[in-house]
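A.B. asks: Dropping a prediction and its sequence here:
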Amino acid sequence: MVLQCYLQEISLYKDIVSAKKIKSIFFGGGTPSLASPKMFASILEFTNSIGIIDNHTEITIEANPGSSETMKFIEFARAGINRVSIGVQSFDDKALRFLGRKHNASAAKKSIEHADKAFKNYSFDMIYALPWHTEENWAEELNSALEYAKYHISLYQLTIEKGTKFFKDYTLKKFHLPQEELAADLYSITNNILAKNNFKQYEISNYARNPFYCQHNLVYWQYNNYLGIGPGAHGRISINGEKFATVNVHMPEKWIELASKKQFPYQSKELLTADDQTKEKLIMGLRLVDGILFDEFKNDETLQSRINKMTVENLLKIKNGRVSATKRGLLVLNSIINLLF
C-alpha cells in the first residue's frame, strides 16, 4: 500500500517530469534506510519510466549508524542508490551520549566502512562547538574524523532550538555553549583543516573533494525546482511561469488516503510572489561560498542599497558579478538575512 502511494504521487507530476533528466533523488526525512531495498528499486524504476535517470543522477539515502541499516548498504546499491549520507554526528562516545544518539563511536566507524565497500560516494555529518570543545581538542577530533572522509563531509555547530530537551537543559544552565569568539575560532579552524586536506568549502557547513559536491543540496541552494514526495515533504515547482511552494500533509494516514485516491496530498500550495522568490533566492544563495548573481536583484533598488552597505561593513562582497558572504559574514549569516529584509 505505501509503495503504491509513493508511485501514485510521483505519477501526479508526470507532466512536470516527463522526458526530463533527473539531477538528483534524495531519500530522507527520518530513517528511510529501515525500509526494504526492493521498495527503493521499485520507486527508481517507476521514476525512470517517466523521467530520465542516468549515470549522472545522484541518488542518496540517509542512514544512521547501526547494524540493521548499514548491513543493507550493498542491497541499496544494487537497488540503484549510489550515495549514502550517514548521521554520525561524532566519533566520541561522550559527545554521542550528550547529543542523545543511540549509536556509539564503534558503530559510526563500522557504518562508514560498510559505506566505503558499497558506494563510490558517501558523506557523514558531525556536530561541533559542544560545551567542552576547545580549539585544541576539536582540531584533534576533526583530524581523526577526516581519516574516514573520502568525498564529502557536513560540519554543523550545535544550535539550540525551542521545544527541545537541549533548550530546556540550556535554560536550566545544565550546560553552556562556547562563547561567540571561541565559536568563530572553531569555525575558522574547521575551514583551515578541511582546506589542508583538499576539501573545498562550497557552502557554509559543507565541504567536498572535487567533484563530489552534493547535487541534491545544490538544487536547494541554487533555487532550482524539486518535488516533495511523501508525508510532510516540501517542494518548489514551476507551472506555466509561476512558482509554487508545496507542503504535503504530515500525518502518514492522511497522506495514504489522498495519494491512494490519486489526489495531491498537499497541506498547502502557495503561489510565490516575485518578492517571495527574491527573498528565498538570497537566503539560499548566500549559504553558498560562491554566492548568487547580483543581477538577480537589479530591479530592487532598496535591496541593492542594503547589499552595498554590507559590502562596506565587510559582511558581503561582490566579485565577478556575484554577491556572497565574506568570512566574517558567514559567521553571522542569519543576522545578515534579517537585516536585508
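C.D. replies: Arrived safely. Numbers count the residues shown, from 1 in each chain.
A.B. asks: drop to CA atoms for contacts and neighbour counts, all remaining ones
C.D. replies: Noted.
A.B. asks: elements contacting the longest helix along the chain?
C.D. replies: When the chain is parsed with DSSP state H, its longest helix is helix 180-196. Here helix 180-196 touches helix 135-145, strand 200-203, going by 3 or more C-alpha pairs under 8 Å, 6 or more residues apart in numbering; DSSP states H and E.
A.B. asks: Check whether I10 sits in a helix, strand or coil.
C.D. replies: What DSSP: H, G, I helix; E, B strand; the rest coil gives for I10 is helix.
A.B. asks: What's the local residue count around it?
C.D. replies: 22 (other C-alpha atoms under 10 Å).
A.B. asks: returning to what we had before: buried deepest among the helices and strands packed on helix 180-196, which one?
C.D. replies: Most buried of those, by mean neighbour count (mean count of other C-alpha atoms under 10 Å): strand 200-203, with a mean of 21.
A.B. asks: Presented hereafter is structure B, for comparison with structure A:
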Amino acid sequence: MSAFGVYVHWPFCKAKCPYCDFNSHVRHEEVDTNSFAAALATELRMMRQRTPGRTVSSIFFGGGTPSLMPPAAVAHVLDTIAALWPVAPDAEITLEANPTSVEAENFRGYRTAGVNRVSVGVQSLDETDLKALGRQHTPEEALAAFRLAAKIFPRVSFDMIYARPGQSLPAWRAELARALTEQQGHMSLYQLTIEPETRFADLHAAGKLTIPEDDLAADLYDLTQEMTAAAGLPSYEISNHAKAGDESRHNLLYWRYGEYAGVGPGAHSRLAEGSNRIALIAEKHPETWRALVTAQGHGIVSEEIVAAEAQAREMLLMGLRITEGIDLAAHARLSNRPIAPEKIAALSELGLVTQEKTRLRATEAGRRILNAVIAELAD
C-alpha cells in the first residue's frame, strides 16, 4: 500500500462513558497538555526513523477526547508531522470531537492548525438515552456543535450509537430520520455492544441492563442500511455510510490493511520493515507513557513481527468489513496459500460472499454474521 497514516491518541476525557472500553482516563487535576504534546512530538520522531520514504496520506486524532486538546497542542503535533514526513497536499486530517459547547469553541483553532475533517460524537438525539450513555451534552447542544463544525470544516461526520437499552424500531426510525436531515455526507452508526471491563458489562452481568435481542438488533441494522441508502449514504463499511467521495480515508487505510504509525498512550502501529510487518503497542497509562518517552524517546512496550497466517487473518477481519472486499491474490501472498475454492463456493451458495475475478466480498447477509464467515474462510 502506498497510503501511510499517522494516528495520534489523546487519552483524556471529562468523564468515562459506561460503554467505553477505549484507553481513556479522567484526571481531576489539570492536565499538563504542553508536556503531553511534546511527548507526542518525541514519539513521532522515533516513528520517522522507522518509516523512511513514506508520504503521509491521512492523520487521525482519536481518544479519549481529542477535542480537549488545546488548538496549540494540535498545531504542534501537525507541525511536527509536516517537518518529519512529506504530507500529501490532499491529506485527510481528522479530529474526533465531543459536542459540548466549550469544546466547540475550539473548532476554529483546530481548522487554523490544519484539521480538515471532524467526527462529531452526537451518539443520540434522545436526552434520556444520552444521560444513560454517560454523555454530558443535550441533543440541542450536539446539533449546535455539529452545525458549527459543518460551517468551519470542509468535511464532518455525524456519529451515533443505536441498539440502545429499550430502543424500539419506530423510535430509531424517527431519530435516524432527524439525523439524516442534519448530516453532511458521512455518518458513523454503531450498534451498542457490551464490552468487557466496562460499567455496562457489570450492569449487564447483574441483570440491570438489557440491550435489544438479536432479532431486534438485526431489524435495527437493516433499517439503518435501508434509510441511509435511500438518503444517498450507502454503507461502505458495516457501520459507516457516506456519499461517494466522502468516505473516511484514514479508516479505509485500516480496513485495506495499510500501514500506519500510532503515537500516544496505548496507540497501536502496523509498520512494514523489509519483508516483515511489525506490530507495536504503546504503554496505556498516560503518565507512565510520558515518563517512558522522556527516558527512551518512545513509549513502546510491545513489538513483534506479525506472522504470515496472522496477517492473512487480519486482512480478512478488516477487508471483509468494507463493501469493496479483499484481493484474494494479496491475501494468498500473505498467508502463503490461497483460500480453498470449495469454502468460497459453499459460502457463495449460502449467499454470504461473492467473488468477481480475484476480488472477494461479503454480501449484506454475510456482513450480518461476519465473524462466522471469517472463521470459515480462515480455518
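C.D. replies: Perfect, I can see it now. The structure displayed is predicted, hence computed values, not measured ones.
A.B. asks: TM between them?
C.D. replies: Overlay of the two chains. TM-score (TM-score structural alignment, normalised by the length of structure 1): 0.94; 341 aligned residues with a C-alpha RMSD of 1.8 Å.
A.B. asks: end-to-end on stretch 235-254 of structure 2?
C.D. replies: Chord length of stretch 235-254 of structure 2, first to last residue, is 16 Å (C-alpha to C-alpha, to the nearest Å).
A.B. asks: which bit of structure 1 covers that stretch?
C.D. replies: The aligned range for stretch 235-254 of structure 2 in structure 1 is 201-220, by TM-score structural alignment.
A.B. asks: Which positions within that stretch qualify as buried?
C.D. replies: Across stretch 201-220 of structure 1, burial judged by 16 or more other C-alpha atoms under 10 Å covers 201-209, 212-216, 218, 220.
A.B. asks: do the same with stretch 53-70 of structure 2
C.D. replies: Neighbour-count burial for stretch 53-70 of structure 2 [16+ other C-alpha under 10 Å]: 54-70.
A.B. asks: Now intersect those residues with the strands, please.
C.D. replies: Counting by DSSP state E, the members of these that fall within strands are 56-63.
A.B. asks: CSV please, covering those and showing distance to L317 of structure 2.
C.D. replies: Formatted as CSV, those follow (distance: C-alpha to C-alpha, whole Å):
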residue, distance to L317 of structure 2
V56, 24
S57, 23
S58, 22
I59, 22
F60, 21
F61, 23
G62, 21
G63, 22
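A.B. asks: wait, which of the residues you listed is closest to V26 of structure 2?
C.D. replies: Distance to V26 of structure 2 across these (C-alpha to C-alpha) is lowest for G63, with 11.9 Å.
A.B. asks: ok so, going back, the longest helix of structure 1 to helix 135-145, inter-axis angle?
C.D. replies: For helix 180-196 of structure 1 against helix 135-145, the angle by axes from the mean of the first three to the mean of the last three C-alpha atoms, to 10 degrees is 30 degrees.
A.B. asks: Go ahead and flag the most central residue of structure 1.
C.D. replies: N217 (5.2 Å; C-alpha atoms, centre = their mean).
A.B. asks: Give me the three-state assignment for it.
C.D. replies: helix.
A.B. asks: what does P231 of structure 1 give?
C.D. replies: coil.
A.B. asks: ok, and the closest non-adjacent residue to it?
C.D. replies: Closest residue in space to P231 of structure 1, ignoring its immediate chain neighbours: H250 at 4.8 Å, by C-alpha to C-alpha, 6 or more residues apart in numbering.
A.B. asks: how close does that neighbour get to G232 of structure 1?
C.D. replies: For H250 of structure 1 relative to G232 of structure 1 (C-alpha to C-alpha), the value is 4 Å.
A.B. asks: Which one's more surrounded, those two?
C.D. replies: G232 (19 against 15).
A.B. asks: I'd say S154 of structure 1 and F124 touch.
C.D. replies: Yes - using C-alpha atoms under 8 Å, S154 of structure 1 is in contact with F124, at 6.3 Å.
A.B. asks: of all the ones in strands among the buried residues of stretch 53-70 of structure 2, which comes closest to T193 of structure 2?
C.D. replies: T193 of structure 2 lies nearest to G63 out of those, by C-alpha to C-alpha, at 18.2 Å.
A.B. asks: What is the equivalent residue in structure 1 for that closest one?
C.D. replies: So, by TM-score structural alignment, G63 of structure 2 is matched to G29.
A.B. asks: Let me know the distance separating that match from E161 of structure 1.
C.D. replies: Using C-alpha to C-alpha, one gets 18 Å for the distance from G29 of structure 1 to E161 of structure 1.
A.B. asks: Next: H56 of structure 1.
C.D. replies: Relative to E161 of structure 1, and taking C-alpha to C-alpha, H56 of structure 1 is found at 37 Å.
A.B. asks: Also K109 of structure 1?
C.D. replies: Distance from K109 of structure 1 to E161 of structure 1, by C-alpha to C-alpha: 28 Å.
A.B. asks: Those two: who's more crowded?
C.D. replies: K109 (17 against 10).
A.B. asks: Would you mind giving the residues in structure 2 matched to the helix or strand hosting that one?
C.D. replies: For K109 of structure 1, the enclosing helix or strand under DSSP states H and E is helix 105-118. Mapping helix 105-118 of structure 1 onto structure 2 (TM-score structural alignment) gives residues 139-152.
A.B. asks: what's the mean gap between the helix holding K109 of structure 1 and the aligned bit of structure 2?
C.D. replies: With mean C-alpha distance after the TM-score superposition for structure 1, helix 105-118 of structure 1 departs from structure 2 by a mean of 1.0 Å once superposed.
A.B. asks: count of neighbours near E96 of structure 2?
C.D. replies: Using other C-alpha under 10 Å, E96 of structure 2 has 23 other residues around it.
A.B. asks: Structure 1: which residue goes with that one?
C.D. replies: In structure 1, E96 of structure 2 lands on E62 (TM-score structural alignment).
A.B. asks: Then E195 of structure 2?
C.D. replies: Superposed on structure 1 with TM-score structural alignment, E195 of structure 2 falls opposite E161.
A.B. asks: would you say that match is within a helix?
C.D. replies: No - going by three-state DSSP, the assignment for E161 of structure 1 is coil, not a helix.
A.B. asks: All set now, cheers.
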